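Peer 1: Would you be able to build a 3D model of this:
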Amino acid sequence: MTEKPNIIVHKQGGVCTVTIHNPEKRNALSPACLFDITETFHQLAEEDTVRVVILRGAGKDAFSAGADIVAMPTKNGNNPVPQNERKGDITSASLAIQKFPYPVIGMLYGYTLGAGCVLAMACDIRIASDKVKMGIPTSRMGLVSTYEGFKRFLTVLGYSTAMEIFLTGRQYNSRECLAMGLANHLVDDDELESYTLNLAEEITRCAPLSLRGSKYVLNRITENPIPSTGELTEFARLASQARQSDDHEEAKMAFKEKRKPVFKGK
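Peer 2: The predicted structure follows:
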């Protein structure tokens, strides 16, 4: 994989950790950084060995404090970012995470705000530190979020909760985040990394076809609660493929032999 200045990629077994690397600015998201995130997930999707991705920020202050304000265009149209660095946007990065074929876990701590919060919500599972602060301050910045940002919050959290988040611009503490559904699990700050890694490793022990199929079908149902005939046919094909797979036979044999299965994704 090509190295990128804004992203650090570390692979260990089937677990890949993608780190947003801009700690001096609390991992603020510039267009170049968002482009690197998008490209990283596209490239990882082509690899056979990755079974789960952990998305995190560098340092201890923030997952991401939001968009890089310095990189925003001014009212008169002037853009401080060179033309060749304006490739990335939050929608493309979020969709790359959502459409990544295997689970993505957001490891959240410190400031997780604005575009950083949108990026976190694109993850399939979110593990939050007890020191996390999440929110969307667009209403306090005179801005309106993107369509995909609204859509993801509405889908995951429901209408009333999404409305409160976008209309108030509040920063929510860790317990509020858990209660509202912004986080799946809340853990002590010093246990965040180990808890997240343990969850990721647990997922890697599951059958790859099941992981891919489950995420695909759940995403499609979320996008379209009333599936077309073609989609229903595809869902049935995925279920049939899994039933007839070598991994399913391995799981049955392992159950009989009282051992852990060894899956190969076939």
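Peer 1: Please count neighbours and contacts with C-alpha atoms only from this point.
Peer 2: Will do.
Peer 1: Could you identify the helix or strand that succeeds the one helix or strand residue 220 maps to?
Peer 2: In this assignment (DSSP states H and E), residue 220 forms part of helix 208-223. Using DSSP H and E, the helix or strand that follows helix 208-223 in sequence is helix 229-243.
Peer 1: wait, isn't residue 266 in contact with residue 241?
Peer 2: No. Look at residue 266 against residue 241 with CA atoms under 8 Å: they stay out of range, at 9.3 Å.
Peer 1: More neighbours: which of these two?
Peer 2: More neighbours surround residue 241 than the other of residue 266 and residue 241, with 16 against 13 (other CA atoms under 10 Å).
Peer 1: Now for that one: which residues touch it?
Peer 2: Counting by CA atoms under 8 Å, 6 or more residues apart in numbering, residue 241 makes contact with nothing.
Peer 1: so how far is residue 187 from it?
Peer 2: Distance, residue 241 to residue 187, by CA to CA, to the nearest Å: 37 Å.
Peer 1: Also this sequence, please, to line up against the first:
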Amino acid sequence: MGPTLGDQLAGGKLVLDHPDKGVARITIRNERRRGALDQEMLDALATVLAELDARCLVVRGSGDVFSAGYDIGDLDGSDLAAAAERLVAHPFHAAMEALENYPYPVVAQLNGHAIGGGLELAVTCDVRVAASGIKLAMPPGRLGLIYSHTGLRKFLDACGPAATAELFFTARNISAERGRELGLINHVVAAQELEEFTRTLARDIASCSPLSLRGNKRIIRTLRAERWRLPADVEQELVALRESCFRSEDFREGIRAFAEKRAPQWSGH
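Peer 2: Presented below is the predicted three-dimensional model:
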């Protein structure tokens, strides 16, 4: 049985709820550590993502920070290399992989600053909505950290080589508005409007055909993974996936509902 409304995860540092039909929401509640992601939180995130089946997932922070990335404050200085590798190489990667593989759209609701791994978490989501006034930054250059190639690829996909180079080579904070110019952010809204804007966006996503959401997300992710040059068998598989929707009940229902000017009732098949 999957998680239920109001689940407290990782000792309450993550909270799962379902604010609207078809929408699940995970809130990072680790304000004492500026939304930093420790191993307990990362493990819980990977686990809960495997159990969810909502048509839209929203990930948000609490307080004035979305997430400051992985929690490096408690790393043991006596064995720093091993401790850092244990946290960054496995739990963080596993959580981001689980988020990237979530079959339905994921929206990042950036209520506050998104720094380092927190910004990667946001970029791993499909759509990003940010409150005006927040800051975005990639500080590896200030930490002596060489970032993972899997993480860097996400930034290259989102905002291209020049913007990725600037982010990582300067380690500067940039505004949400600048992030939108670079392609990191989809929408920037006033802080007091962020909650309702994101809920409306998530409801719109969740109202769409689950078959269409799953299929389109899979194709987008496959094209990115294959760097736009698809092997013949993969391309054939994706063509077959798209063509399958025309034989689906959801497609028939969508056409009927459009013609009848009513909200569709999706079956997912």
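Peer 1: Can you classify residue 19 of structure 2 by secondary structure?
Peer 2: Following DSSP: H, G, I helix; E, B strand; the rest coil, residue 19 of structure 2 is assigned to strand.
Peer 1: Pull the contacting residues for it.
Peer 2: Contacts of residue 19 of structure 2 (CA under 8 Å, 6+ apart): residue 25.
Peer 1: Relative to residue 70 of structure 2, how far out is it?
Peer 2: 27 Å.
Peer 1: all helices in structure 1, in order from the N-terminus.
Peer 2: Here structure 1 has its helices, by DSSP state H, at 31-44, 90-98, 115-122, 138-141, 147-157, 159-168, 174-180, 192-204, 208-223, 229-243, 246-256.
Peer 1: now, of those, which is deepest in the fold?
Peer 2: Across the helices of structure 1, the average number of neighbours (mean count of other CA atoms under 10 Å) peaks for helix 115-122, which reaches a mean of 26.
Peer 1: hmm, who's touching that helix?
Peer 2: By CA under 8 Å, 6+ apart, helix 115-122 of structure 1 touches 28-29, 63-67, 90, 93-95, 97-98, 106, 108, 112, 126, 134-136, 149, 152-153, 182.
Peer 1: Just give me the mean distance for that helix relative to structure 2.
Peer 2: Taken over the aligned residues, the distance from helix 115-122 of structure 1 to structure 2 averages 0.6 Å (mean CA distance after the TM-score superposition for structure 1).
Peer 1: now the angle from that helix to helix 147-157?
Peer 2: For helix 115-122 of structure 1 against helix 147-157, the angle by axes from the mean of the first three to the mean of the last three CA atoms, to 10 degrees is 50 degrees.
Peer 1: equivalent range in structure 2 for helix 115-122 of structure 1?
Peer 2: Aligned using TM-score structural alignment, helix 115-122 of structure 1 spans residues 117-124 in structure 2.
Peer 1: same thing with stretch 197-207 of structure 1?
Peer 2: Against structure 2, stretch 197-207 of structure 1 falls on residues 199-209 (TM-score structural alignment).
Peer 1: any idea which residue sits dead centre in structure 2?
Peer 2: Note on structure 2: the residue nearest the mean C-alpha position is residue 125, at 2.1 Å, using CA atoms, centre = their mean.
Peer 1: In structure 1, what residue corresponds to residue 24 of structure 2?
Peer 2: Structural alignment places residue 24 of structure 2 opposite residue 16 in structure 1 (criterion: TM-score structural alignment).
Peer 1: Check the spacing between its match and residue 51 of structure 1 real quick.
Peer 2: 8 Å.
Peer 1: which of the two has more neighbours?
Peer 2: Using other CA under 10 Å, the more surrounded residue of residue 16 of structure 1 and residue 51 is residue 51, with 26 against 21.
Peer 1: which residues sit in contact with the equivalent of the more buried one over in structure 2?
Peer 2: Residue 51 of structure 1 maps onto residue 55 in structure 2 when the alignment is built from TM-score structural alignment. Neighbouring residues of residue 55 of structure 2 by CA under 8 Å, 6+ apart: 22, 23, 24, 104, 105, 205, 206, 210, 213.
Peer 1: Pretty sure the second one sits against residue 204.
Peer 2: No. The pair residue 23 of structure 2 and residue 204 fails to qualify as a contact (CA under 8 Å) at a distance of 9.9 Å.
Peer 1: Going by neighbour count, list what's buried in stretch 25-41 of structure 2.
Peer 2: Going by neighbour count (16 or more other CA atoms under 10 Å), the buried part of stretch 25-41 of structure 2 is 25-31, 34-39, 41.
Peer 1: Then stretch 58-73 of structure 2?
Peer 2: Within stretch 58-73 of structure 2, the residues scored as buried using 16+ other CA under 10 Å are 58-63, 65-72.
Peer 1: Ok, stretch 73-86 of structure 1 next?
Peer 2: residue 86.
Peer 1: Residue 8 of structure 2: which of the contacts of residue 55 of structure 2 is nearest?
Peer 2: Residue 8 of structure 2 lies nearest to residue 24 out of those, by CA to CA, at 13.7 Å.
Peer 1: Report the two of the buried residues of stretch 25-41 of structure 2 separated the most.
Peer 2: 25 and 39 (20.2 Å).
Peer 1: got TSV for the buried residues of stretch 25-41 of structure 2, with distance to residue 132 of structure 2 too?
Peer 2: Shown next, in TSV, are the buried residues of stretch 25-41 of structure 2 (distance: CA to CA, whole Å):
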residue	distance to residue 132 of structure 2
25	21
26	21
27	19
28	19
29	21
30	22
31	20
34	19
35	19
36	21
37	23
38	27
39	30
41	27
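Peer 1: from the chain's centre, how far out does stretch 230-250 of structure 2 sit?
Peer 2: 25 Å (CA atoms, centre = their mean, to the nearest Å).
Peer 1: what does it correspond to over in structure 1?
Peer 2: Across structure 1, the stretch matching stretch 230-250 of structure 2 (TM-score structural alignment) is residues 227-247.
Peer 1: cool, stretch 37-45 of structure 2 as well?
Peer 2: Using TM-score structural alignment, stretch 37-45 of structure 2 pairs with 29-37 in structure 1.
Peer 1: Cool, thanks, talk later.
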